[in-house]
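Student: let me see the structure of the following:
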Amino acid sequence: MKKRTLQSPLNRLVFIALFGLLAMGACKSKKKVVAEPAPPAPVEKVEPAPAPAPAQPSAEEVAVGKLENYFSSIANSTNVQAANSTIQEALSMFSNQETPVLIVIYEESGIKDYDEPTTIVKYLNYLKDTKKNLNFISDIRLDANGRVSELELRRK
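Tutor: Reported below is the predicted structural model:
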């Protein structure tokens, strides 16, 4: 008896699949398909963000710098005339000659203890007489015209 091999459905399916694969493989061209390279995507030119402008010092910072220079030049002046002319220049920065100058001698828990209050004229003359600049500016208040209306100092 002869057995037919294509009688079973599984055998038929395998045979058709093999035949289809061979037919598809034989139809392919031997030439390689060269895909054209896609044009490069447009690249956005990213301009670096401009560097931030250097921060301009506030009016208080400028005033502190000038006053510290005046204080040190008065204390280090070689003669009385030079000290007096520097005092007159420094006084032009203040709202008046009676501007209060407070010197902090002690602070605890935010409570400040001040030396006896003085005026700017007295303090500048004190610097001239003692030739020692022992304090630095810790707080400054300006009026509407940009002139110093109150000054707070601390020991260095």
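Student: going by C-alpha atoms from here, please, whenever you check contacts or count neighbours.
Tutor: Noted.
Student: what is the burial count for residue 50?
Tutor: 6 (other CA atoms under 10 Å).
Student: which of the three states applies to it?
Tutor: Assigned by DSSP: H, G, I helix; E, B strand; the rest coil, the conformation of residue 50 is coil.
Student: for the helix or strand containing residue 66, give me every contacting residue.
Tutor: Here residue 66, judged by DSSP states H and E, is contained in helix 59-75. Residues outside helix 59-75 that contact it (CA atoms under 8 Å, 6 or more residues apart in numbering): 82-83, 86-87, 90, 93, 124, 127-133, 136-137, 140-142, 146, 148.
Student: here is the second sequence; please produce its structure so I can put it next to the first one:
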Amino acid sequence: MKQSLFAFSLRKTLFLALFAMLAMGACKSKKKAVQPTPPPAPTEEVVKPTPPPAPVRSAEEVAVEKLENYFNAVAGAGSVNAANQTIQETLAMFSNQETPVLIVIHEENGIKDYDEPTTIKKYLDYLKDTKKNLNYISDIRMDASGKVSELELRRK
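Tutor: Next comes the predicted model:
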């Protein structure tokens, strides 16, 4: 049987139309994929807050640091003259040479037991003689002029 030219052409036309619609649909999705994405929204510049200024140290903290350094220098001095010079520099930080130095030997329930009280001059001479600094400063009291008026030490 012979098919009519019109029927064949109608099938062919419908097939081509269907193929064209599929092709156009595919092109649209590719077009969307190929289109450049919009630039990202501008991000806010993160401003780092400036760090707070270093805490101001109290006069007692500064004095403790200096005294610890002086005590170590006296104990580690290479000669008697160097130790005596360091002792004179250290004594300038105290209200007088008879400033009391208390050494805690035991503490229980807030009650402290002290070694025999001594003076700063005697303690510095002790450091010079023994060449050992076995104590650290646990409490310091200063007078109105900024000089040390009492010192409390503990074993390291």
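Student: next, the mean deviation of the helix holding residue 66 of the first structure compared to the second structure.
Tutor: The superposed helix 59-75 of the first structure is, by mean CA distance after the TM-score superposition for the first structure, a mean 0.4 Å from where its aligned residues fall in the second structure.
Student: are any of the contacts of helix 59-75 of the first structure buried, and which?
Tutor: 83, 86-87, 90, 93, 124, 127-128, 131, 133, 136-137, 140, 142, 148 (16 or more other CA atoms under 10 Å).
Student: helices - which of those land there?
Tutor: Judged by DSSP state H, the subset of these located in helices is 83, 86-87, 90, 124, 127-128.
Student: residues in the second structure aligned with the lengthiest helix in the first structure?
Tutor: Longest helix in the first structure, counting residues (DSSP H): helix 9-27. Counting by TM-score structural alignment, helix 9-27 of the first structure falls onto no part of the second structure.
Student: show me what that helix is packed against.
Tutor: If you count contacts as 3 or more CA pairs under 8 Å, 6 or more residues apart in numbering; DSSP states H and E, helix 9-27 of the first structure packs onto no helix or strand.
Student: from residue 127 of the second structure, how far out is residue 153 of the second structure?
Tutor: Shown here: residue 153 of the second structure relative to residue 127 of the second structure, a distance of 13 Å by CA to CA, to the nearest Å.
Student: shared neighbours, the two?
Tutor: Both residue 153 of the second structure and residue 127 lack any common contact, where contact means CA under 8 Å, 6+ apart.
Student: for residue 140 of the first structure, give me its contacts.
Tutor: Contacts of residue 140 of the first structure by CA under 8 Å, 6+ apart are 60, 64, 148-152.
Student: how about CSV for the residues you listed, with distance to residue 20 of the first structure added?
Tutor: As requested, these are exported to CSV (distance: CA to CA, whole Å):
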residue, distance to residue 20 of the first structure
60, 90
64, 93
148, 98
149, 100
150, 99
151, 99
152, 98
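Student: among these, which ones are in strands?
Tutor: 148-152 (DSSP state E).
Student: mind putting these in TSV, distance to residue 105 of the first structure included?
Tutor: Putting those into TSV (distance: CA to CA, whole Å) gives the following:
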residue	distance to residue 105 of the first structure
148	21
149	21
150	17
151	14
152	11
